[in-house]
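[1] Next comes the sequence, and after it the predicted model I'd like to discuss.
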Amino acid sequence: MAVSPAKFAPPDHVPVRRALLSVFDKTGIVDLARKLRTRGVEIVSTGGTRAALDEAGIAVTDLAETTGFPEIMDGRVKTLHPKVHGGLLGLRDDPAHAEAMETHGIAGIDLLVVNLYPFEDTVAAGADYATAVENIDIGGPAMIRAAAKNHGYVVVTVSPDDYPALLEALDAHDGATPYALRQRLAAKAYARTAAYDAAVSTWFAATLEDDAPAWRSFAGRLGSTLRYGENPHQAAALYLTGDRRPGVATARQVQGKALSYNNINDTDAAYELVAEFDPDSSAAVAIIKHANPCGVAEGDSLAEAYARALRCDPVSAFGGIVALNRPLDAAAATEIVKIFTEVIIAPDASNEAIAIVAAKKNLRLLIAGGLPDARAPGLTVKTVASGLLVQDRDAGMVAEADLKVVTRRQPTPVELADLLFAWRIAKHVKSNAIVYVRDLATVGVGAGQMSRVDSAMIAARKAEQAAKAAGLDESLAIGSVVASDAFFPFADGLLAAAEAGATAVIQPGGSMRDDEVIAAADERGLAMVMTGMRHFRH
């Protein structure tokens, strides 16, 4: 049946005379309660919150005294009671509601202070099934939703971050809350319970290995409001999902201007790429421009890896993002700051490196605290008209044992190492992707073209330009290997790579014309391996 419109307009200001405090996170709760009491506000509380207020010497009424019913079932049932929800939901100006409250001895609750059991943190810490379930809050969300619905008369807070605005309003309005504040906090309250339920449902889907649940929710907490999005006419903000994956969203910014939308997008691409390389095996550096790598290399040191990555495309690297798989040291910092760079992101940084970067005031330095696990499961989400496209994160990897040699010539050990390196890079290049590599460094990258042969030719031209910039007589692609993120539908892309000077190829295979492509490789004396896995990236 339809719900009748409200018959009573909510008052602009509502005095706070009675408050219910029930929080898991007790940050600031004692100070809040003390200030409420100085205003003569009656405080009702439960369990651990009541104990904390008692210990601080703050007068508080146990909720059980109000309801006439004790906490039972290890505290699972304490706030689910008519005297709680009636106090939150009653319309003060409705005679029928007022009569019901008086008849049943229900006192109004003007302020609800609640935050929830830490379900998200519990799951992120790797809790077992039973522990996760036990940390699903029931009474908290029920009270929050009730108070938020009745925001015409009740103010609700769901985070210690809300306390300053609440106290400021009480000071400014002689102990009352204005309607605008109650509205704003009600909206935040519903967003919080929605995010909480999204976390629970997402955890259940993952636990049950349900890749396509009937309803899918995604949520995040505001990390920062951005000046604008990809372009100045687009509004934008960064939201944190809380999955604790080290990266740009949670990194500590040591210095520099605030990150833009494009900075965040490109830095994420850079750090996810460089995380493909084990820091215990080698230093690795990725330079990203417009979400595509313009240079990636390994080396014995970060400074060496950076120099080799920069050589691939020094023009595009200007104004780019630099990601490191090891803590930034002074030697690498000295080289990086020689050209204009937007962002440096690394697991950590030495004090000497930080001091060197500090000379470039606008250069952002981000400390991520670790590398994201390139093999870890996760989801990616993209919006489409009236829908969301959801898929697993591309955590696919190949090892030497996974490769199938399909040509007469076997790759040499040096070629094989370069092929595996090139394959890791191709995974992070927009399709169609072609990557030339020599000596564990990119020498040419072709990205985002409609034709694979165009990508091969662009990458070859980049290799020629890089050689010219380095003062060399021949293209850096000569003697290189080449990776293709998907199969060659025709031999033309392969032949373009051979013409550029590549000697070995890594590609997924699976084309109807694989035999033609293999024959072309044999004719040119190329070694070719197939992975059986493709890495489209759109």
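    Structure received.

[2] Going by C-alpha atoms from here, please, whenever you check contacts or count neighbours.
    OK.

[3] Let me know whether Gly479 touches Glu499 as I believe.
    No: using Cα atoms under 8 Å, Gly479 is not in contact with Glu499, being 11.0 Å away.

[4] shouldn't Gly229 be in contact with Ala236?
    Yes: counting by Cα under 8 Å, Gly229 does reach Ala236; the two are 4.8 Å apart.

[5] So between the two, which is more surrounded?
    Taking other Cα atoms under 10 Å, Gly229 and Ala236 do not tie; Ala236 has more neighbours (17 against 14).

[6] The more buried one and Arg245, how far apart?
    Separation of Ala236 from Arg245 (Cα to Cα, to the nearest Å): 22 Å.

[7] Same question for Pro15.
    From Pro15 over to Arg245 the distance is 44 Å, taken as Cα to Cα.

[8] Also Arg37?
    Applying Cα to Cα to Arg37 and Arg245 gives a distance of 42 Å.

[9] Likewise for Arg364?
    20 Å.

[10] So if I had to pick from the two, which one is more boxed in?
    Neighbours around Arg364 and Arg245, counted as other Cα under 10 Å, are more numerous at Arg364. The numbers are 22 against 17.

[11] Run through the residues that contact the nearest residue to Gly247 once chain neighbours are set aside.
    Nearest non-adjacent residue to Gly247, counting by Cα to Cα, 6 or more residues apart in numbering: Ala368, 5.5 Å away. Neighbouring residues of Ala368 by Cα atoms under 8 Å, 6 or more residues apart in numbering: Pro246, Gly247, Val248, Thr250, Ala251, Arg252, Ile345, Ala346, Pro347, Asp348.

[12] can I get those in a markdown table with neighbour count?
    Below are these laid out as a markdown table (neighbours: other Cα atoms under 10 Å):
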| residue | neighbour count |
| --- | --- |
| Pro246 | 18 |
| Gly247 | 26 |
| Val248 | 24 |
| Thr250 | 17 |
| Ala251 | 18 |
| Arg252 | 15 |
| Ile345 | 28 |
| Ala346 | 26 |
| Pro347 | 21 |
| Asp348 | 23 |
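
[13] next, the one to line up against it:
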Amino acid sequence: MKLRYGMNPHQTAAPVVPVRPGEVPVRVLNGEPSYINLLDALNAWQLVGEASRALGGQVAAASFKHVSPAGAALAGPVDEAAAELHGVGPAGLGAVTSAYLRARDADPKSSYGDFAALSHPVDAELAELLATVVCDGIIAPDYHPGVVERLGRKKGGRFLVLAADPAYRPPAREARQVYGLRLEQERDQVDLTPELLRPAAGEELDPAAVTDLLLGLAVLRYTQSNSVCYVRDGVTVGIGAGQQSRVDCTRLAGAKADLWWLRRHPAVRALEFRPEVRRQDRINWQLRHLEGETPAADLLAAPAPELTDRQRSLWLAGLTDVRFTSDGALPFRDNVDHAARHGVTHIAEPGGSVRSAEVEQACREHGITLARTGLRLFHH
């Protein structure tokens, strides 16, 4: 497999060769990948495949940017806010389309120019949606007849289409070279199962909580650490990745969860843009409006509705049933205190911190069910 260039355009890249001769996990059906395209695709494919296996074969999708997911989701209902923004009807969408739309809508600003991944074959309906959004490529196990040709016309024929082999199993050990040294380790192959979710505080986990927490753990396994994830109804509404401080991840992801919920406020949905304003500009201005900026008059067909601090607070109080996962042990109770402000009712984390008792006590105070997995999921 030939790469267009390395990590940056000024870096050349050698052809990609399989670790085991003749065993190739992906095939290029259209386009030519870059180094980062391939990193995004391989991480995204592992995420959706693992999430689907952990959840009984449900359709899973991911929207990747810079080797971390901007969003991930299971197939399910697409709410009116997401449907309106993407110009689709909320009812009757197929499973793969709903999964990707929910994943992309988790953080639509970050998903601009994403790499998409689906656990199941891509159909014509999803291909038509992909034709309307800024997306660099897709990886999936298969494509319905005519879909590759349809996607191949995107980006002037440069849209990247990869087919993953669901039967491929990687080597038990993996290695990388860094500054003249070869680092090798056992591949992380622990299965994500409900048995990992051992309650340490609060009530027994219901099926919906188990689903969200397992999805969150699958997401963290392929997100640059430190990382945390807020999940609601099979959608990652906030992902915090790559921060040196875990509580900074928690705050960052919590702010994203709030924005996801506030985008559903009637005052935000009532922003009436002129017809010529593009979708991504509408998304960006929705978010800027929530951050205190009023869209310029030449963008709007009618004055922007008022959204007061009190209205925000009342709306955010309705964000509930959110599940929170952490790839590493919560070192202080501040993570729990912040998570509780964003509607979190369940937390899954490895445990084992010297302050784990304080974390558990904080969960009890906030009425949060805490599950200890005993499994750290760092990814670098």
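    Now that the structure is in, tell me what you want to look at. Note that this is a predicted model, so its numbers are computed, not measured.

[14] After superposition, what's the TM-score here?
    After superposition, the two chains reach a TM-score (TM-score structural alignment, normalised by the length of structure 2) of 0.76; 309 aligned residues with a Cα RMSD of 2.1 Å.

[15] And stretch 284-293 of structure 2, what's buried?
    The neighbour-count check on stretch 284-293 of structure 2 (16 or more other Cα atoms under 10 Å) flags Trp285, Gln286, Leu287, His289, Leu290 as buried.

[16] Just these: which are in strands?
    Among the buried residues of stretch 284-293 of structure 2, no member is found in strands (DSSP state E).

[17] Can I get these in CSV including distance to Gly49 of structure 2?
    Below are the buried residues of stretch 284-293 of structure 2 laid out as CSV (distance: Cα to Cα, whole Å):
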residue, distance to Gly49 of structure 2
Trp285, 34
Gln286, 33
Leu287, 31
His289, 37
Leu290, 35
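
[18] Out of those residues, the closest to Ile36 of structure 2 would be?
    Leu287 (27.5 Å; Cα to Cα).

[19] when you align them, which residue in structure 1 goes with the closest one?
    In structure 1, nothing lines up with Leu287 of structure 2, judged by TM-score structural alignment.

[20] measure Leu287 of structure 2 to Ala357 of structure 2 for me?
    Going from Leu287 of structure 2 to Ala357 of structure 2 by Cα to Cα gives 38 Å.

[21] do Ala241 of structure 2 as well
    25 Å.

[22] between these two, which one's more packed in?
    For the pair Ala241 of structure 2 and Ala357, the greater number of neighbours falls to Ala241 (23 against 14), based on other Cα under 10 Å.

[23] for the longest helix seen in structure 2, the distance to its chain's centre please.
    Scanning structure 2 for the longest helix, with DSSP state H as the assignment, gives helix 35-54. Remark: helix 35-54 of structure 2 is offset 11 Å from the chain centroid, using Cα atoms, centre = their mean, to the nearest Å.

[24] what comes up buried for that helix?
    Buried-residue list, helix 35-54 of structure 2, by 16+ other Cα under 10 Å: 35-54.

[25] And for stretch 146-161 of structure 2?
    So for stretch 146-161 of structure 2, counting by 16+ other Cα under 10 Å, buried means Val147, Val148, Leu151, Gly152, Lys154, Arg158, Phe159, Leu160, Val161.

[26] returning to that earlier point: what helices or strands is the longest helix of structure 2 leaning on?
    Judged by 3 or more Cα pairs under 8 Å, 6 or more residues apart in numbering; DSSP states H and E, helix 35-54 of structure 2 is in contact with strand 60-65, strand 68-74, strand 114-118, strand 135-140, helix 207-221.

[27] ok, and what's touching it?
    For helix 35-54 of structure 2, contacts defined as Cα under 8 Å, 6+ apart pick out 3-7, 13, 58-69, 115-119, 137-140, 164, 191-193, 214-215, 218-219, 221-222.

[28] Okay, helices next: where are they in structure 2?
    35-54, 80-86, 95-105, 124-130, 147-152, 207-221, 246-262, 266-269, 279-290, 309-316, 334-340, 356-366.

[29] Minimum distance to Arg182 of structure 2: which of these has it?
    Comparing the helices of structure 2 under Cα to Cα, the one sitting nearest is helix 35-54, at 18.7 Å.

[30] the inter-axis angle of that closest one versus strand 68-74?
    30 degrees (axes from the mean of the first three to the mean of the last three Cα atoms, to 10 degrees).

[31] Select, from the buried residues of stretch 146-161 of structure 2, the two members most distant in space.
    By the measure Cα to Cα, Val147 and Arg158 form the most distant pair in the buried residues of stretch 146-161 of structure 2, at 14.9 Å.

[32] I appreciate the help and will end here.
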